[in-house]
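Colleague: Predicted model and sequence follow; I will ask about them next.
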Amino acid sequence: MIFNSIEFFIFLPLVFSIFWVFAKRGVKTQNFILLVASYVFYGWWDYRFLSLIVLSTLVDYVVGRKIYASQDRSHQKKWLTLSLVFNLGLLGFFKYFDFFVHSFITAFSFAGAKMEHQWTLDIVLPVGISFYTFQTLSYSLDIYRERLKPSENFISFATYVAFFPQLVAGPIERASQLLPQIDGDKKFKYDQAVQGLKLMLWGLFKKIVIADALAPIVDDIFQHADSYPSTTLALGGILFGFQIYGDFSGYSDIAIGTAKLFGIELMSNFKFPYFSRSIAEFWRRWHISLSTWFRDYLYIPLGGSKAGRTKAVQNIFIIFLVSGLWHGANWTFVIWGLFHAILFLPLFYLNLNRNFLETPNLFSSVRTFFVEGTQILWTFILVTIGWIFFRSETLSNALLYLKRMLFDFSHSEYHHPNGYRMLDYYLLLVGFSIFEYIIRADERNPIGFKNRYVRFLVYLILIFIMALFYDDGVDRSFIYFQF
């Protein structure tokens, strides 16, 4: 089941009504309803893979309690190892088995050896496995570090793992932040629910009007990169940047907004990343739940930046490469991660990686407008080059795309594959960027205008534009479902 489907628009009001009708019966009833709803939500896609979520939940529930009950550090390490091996093994098998087999066969082919591809299994990737395995892993790791006590109620823990708004594409929540809310008695708050509905509307707008509307154009340009000139290929990279942002941040907004309807607050996952003035700032604003996860559970345990510059550089490369590989079993993602590591290193060496912690304000002065505006533009260009690797199906396709984009200086006007007027899309993206700049101070309150008439007008405009750009022929699934 996906957020922008008819099934979800039936499912959500039904679950919302049942939840609050029976909410007075206590936390156990509330969590049981959420757990059943979450399993139905996930099982709607493929009920067979529910067994993986249940098994992962059981393993880490037991591991957490065993680690906490033991006073022997070596004994605790054995239980933690079980959690790591199980979760990473589960993720590795479903996501990377075929990738490593293909890479192994390809490597041997360069040496003249011929090997058959019969060892590959063509495994179906369970939706959301990268997200819920990381979520359960953080639970076991936090208990091992003595930063968290284990959950005493299995239903509560299972609800934490499977909570349907963020189950398949995040945000990747920490148990220390989400579990106390699940364990607590949830009360309906009108203002919280209204804010949730606003976030859902804004998320749907980004998904339908930005991501889905741009998808046919992006697909056409990337599929025919060998026949388009540089200007069109540059356009394709830029539009994909907007597409993936609208798609993924739109999902996160809907997830956060949906959780608010049940009295639960999820962490922010995006903070207007395309207004970043450096790559370091971009990674503080893009997919925050993943970047902070790698920081806390990989970068810092490896020694972070406290073990000397050489070690720190090594650790930076590791987290960016692992981040790339986390996104998919393809060398294009690995190169994408390596590209961002290379961009990040100069900032680290010059101690500039902690600059720009405040919200950008381009119009504070003429100098700021030109200096920070140039920094934002340059960062966006670098990120867009990285997106070309991310979007391309193979490394050779990405290199061909870049070669033609950088060295084919011919120009021709691009025409929409379905015959629509491209000017409408350009105006849409300009208007979208202006609106995002206006609301840049608070990503959780995108339609927070104080005047109710202005708010009502914005609602009407968003709904009208969604109806105008809605295309029933577009694949409506979210990009990050494949990760």
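Modeller: Structure's in. What do you need?

Colleague: Every contact and neighbour count from this point should use C-alpha atoms.
Modeller: Fine.

Colleague: Quickly find the element holding Gln181.
Modeller: Per DSSP states H and E: Gln181 is located in helix 175-183.

Colleague: which residues touch the helix or strand just after that helix?
Modeller: Going down the chain from helix 175-183, the next helix or strand is helix 190-205, by DSSP H and E. By Cα atoms under 8 Å, 6 or more residues apart in numbering, the surrounding residues in contact with helix 190-205 are 4, 246, 249-263, 444-447, 462-463, 466.

Colleague: Stretch 149-163 too?
Modeller: 28, 31-32, 34-35, 38-39, 53-54, 57, 61, 64-65, 68, 132, 135-136, 143, 167, 175, 178-179, 182-183.

Colleague: Flag every buried residue along it.
Modeller: Residues Lys149, Pro150, Ser151, Ile155, Ser156, Phe157, Ala158, Thr159, Tyr160, Val161, Ala162, Phe163 are the ones in stretch 149-163 that count as buried (16 or more other Cα atoms under 10 Å).

Colleague: ok, second structure coming up, stack it against the first:
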Amino acid sequence: MLFNSFEFAVFFPLVAAAYFLLPHRWRWLLLLGASYWFYMAWKAEYAVLLVISTLVDFTAARGIAKASTPVGRKRWLLLSVITNLGILVGFKYFNFLNGTLRDLFGAGWPIADLDVLLPMGISFYTFQTLSYTIDVYRRQLEPTRDLGRFALYVTFFPQLVAGPIERAPALLPQFFREVRFDAARVTRGLKQMLWGFFKKLVIADRVAPIVDQVYNHPADHDGITVIFATALFALQIYCDFSGYSDIAIGAARVLGFDLMENFRTPYRSASIREFWSRWHISLSTWFRDYLYIPLGGNRVLKWRWYFNLFVVFLISGLWHGANWTFVLWGALHGAYLVLALVFAPFWRQAERKLGVHRIPRTWRFLNVLVTGLLVLFSWMLFRANDIGDIG
């Protein structure tokens, strides 16, 4: 079920009304059933993947907590990692990797592509459940004994298919507390949902056909037209992604739950680093906490620090889609950040000589402009249909 569908327009008011009419002890069960209904309205058989992730991560977390040796704890963690990444790679990346190998080895490559649909929300809920198990492994979280509410944490319909990617310490305890009807809170939630629908339906969906017309046949258009279409795509993707997040956050707020802010006016950023602190925040912080820091972060030699950054953004690009264009997009942002670090001392020295502290607003405006142009260029890679369209 999609947010921008007639089914959701009927589904959500009915669920919200039933939720507040039911006694507290039954509400989690209603939300769990509604979440599975929401997902199964798209393709019922793929709900088994949610069940697998739920059972494996619930069991793995309990196993980690009970294990008496470091080796035992690692084995339970590996069960979670292999299961979740196996599901993600199998459904999202198998054909991409298989096609790449077929291109390398020629028509004689013996393995055929899988005839499967990409499960809705798979990139989001696998990361969400992985974060739970890793937090338990790090002793940052006690595993829950409540399988039902953990299943709700995995499948909570407002953020199941498009985020934000929530952490268990923030969301899971909310399913245990009693929520009272609050008219002001419901009103704020509905307003945020309406704002999200406006961004998605009125802006993103109206701009998309113009962008598609250019990017589906880029060779037929001159450079100015492609740049204009890319600027429209920058607007489209922001309104699409942040619109879905607003709907999710607003819907959760109506029901009495708080989800994290996911977009914070990213196009006002004065650097690429600032852009990533404002864009898809739940994903950026996930990669920071579960990949960048474990790789060593910035607590290593400089070359290794730069390598860590680049790898994280390379994988972040691949997370967005199984296409080399996304990999290049991630690599470009990684290169932006590495180059910014390399030249930072020279840049600070130049700023002192120029006396930019006397014109802070003008200087920030210029930095926002340059950052915007760099991001705009990267969106060309992101939107291109394949590598052949680039250039």
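Modeller: Everything's here; your move. Since this is a predicted model, take the numbers as computed values, not measurements.

Colleague: Now the TM-score, please.
Modeller: Superposed pair, TM-score by TM-score structural alignment, normalised by the length of structure 2: 0.94. Supporting alignment: 381 aligned residues with a Cα RMSD of 1.6 Å.

Colleague: returning to what we had before: select from the contacts of stretch 149-163 of structure 1 every entry located in helices.
Modeller: Using DSSP state H, the members of the contacts of stretch 149-163 of structure 1 that fall in helices are 28, 31-32, 34-35, 38-39, 53-54, 57, 61, 64-65, 68, 132, 135-136, 143, 175, 178-179, 182-183.

Colleague: are any of the residues you listed buried, and which?
Modeller: Buried by 16+ other Cα under 10 Å: 28, 31-32, 34-35, 38-39, 53, 57, 61, 64-65, 68, 132, 135-136, 143, 175, 178-179, 182-183, out of these.

Colleague: Look up the counterpart of stretch 375-391 of structure 1 in structure 2, residue range please.
Modeller: The aligned range for stretch 375-391 of structure 1 in structure 2 is 367-383, by TM-score structural alignment.

Colleague: how much does that stretch stray from structure 1?
Modeller: Here the mean offset of stretch 367-383 of structure 2 against structure 1 after fitting is 1.1 Å, by mean Cα distance after the TM-score superposition for structure 1.

Colleague: After alignment, which residue of structure 2 pairs with Ser130 of structure 1?
Modeller: So Ser130 of structure 1 corresponds to Ser123, using TM-score structural alignment.

Colleague: Tell me, how many residues neighbour its match?
Modeller: Ser123 of structure 2 has 24 neighbouring residues, counting by other Cα atoms under 10 Å.

Colleague: Give the next helix or strand downstream of whichever strand or helix holds it.
Modeller: Under the criterion of DSSP H and E, Ser123 of structure 2 resides in helix 122-137. Tracing the chain C-terminally past helix 122-137 of structure 2 and defining elements by DSSP H and E, one meets helix 147-155 next.

Colleague: Would you mind getting the average deviation of that following helix from structure 1?
Modeller: Averaged out, helix 147-155 of structure 2 is 0.5 Å away (mean Cα distance after the TM-score superposition for structure 1).

Colleague: For the residue most central in space within structure 2, give its distance to Leu291 of structure 2.
Modeller: Closest to where the C-alpha atoms of structure 2 average out (Cα atoms, centre = their mean) is Leu283, at 4.5 Å. From Leu283 of structure 2 across to Leu291 of structure 2, the span is 11 Å (Cα to Cα, to the nearest Å).

Colleague: and which of the buried residues of stretch 149-163 of structure 1 is nearest to Asp212 of structure 1?
Modeller: Distance to Asp212 of structure 1 across the buried residues of stretch 149-163 of structure 1 (Cα to Cα) is lowest for Phe163, with 25.7 Å.

Colleague: counterpart of that closest one in structure 2?
Modeller: When structure 2 is aligned by TM-score structural alignment, the residue opposite Phe163 of structure 1 is Phe156.

Colleague: Quick check: that match vs Ser277 of structure 2, distance?
Modeller: Distance of Phe156 of structure 2 to Ser277 of structure 2, computed by Cα to Cα: 25 Å.

Colleague: And the longest helix belonging to structure 1, what's buried?
Modeller: Using DSSP H, we find that the single longest helix of structure 1 is helix 73-110. Under the neighbour-count criterion of 16+ other Cα under 10 Å, helix 73-110 of structure 1 has 76, 79-80, 83-84, 86-87, 90-92, 94-99, 101, 105 buried.

Colleague: Which other helices and strands does that helix contact?
Modeller: Under the contact criterion of 3 or more Cα pairs under 8 Å, 6 or more residues apart in numbering; DSSP states H and E, helix 73-110 of structure 1 touches helix 50-69, helix 129-144.

Colleague: what's the average per-residue distance for the longest one once overlaid on structure 2?
Modeller: Between helix 50-69 of structure 1 and the aligned residues of structure 2, the post-superposition mean distance stands at 0.7 Å (mean Cα distance after the TM-score superposition for structure 1).

Colleague: Could you find the counterpart of Ser227 of structure 1 in structure 2?
Modeller: By TM-score structural alignment, Ser227 of structure 1 lines up with Asp220 in structure 2.

Colleague: wait, I meant Trp283 of structure 1
Modeller: Here Trp283 of structure 1 is matched to Trp276 in structure 2, going by TM-score structural alignment.

Colleague: okay, now that match: neighbour count?
Modeller: 18.

Colleague: Can you give me the separation between it and Phe91 of structure 2?
Modeller: For Trp276 of structure 2, the distance to Phe91 of structure 2 - Cα to Cα - is 27 Å.

Colleague: again, but for Thr187 of structure 2
Modeller: Per Cα to Cα, Thr187 of structure 2 is found 39 Å from Phe91 of structure 2.
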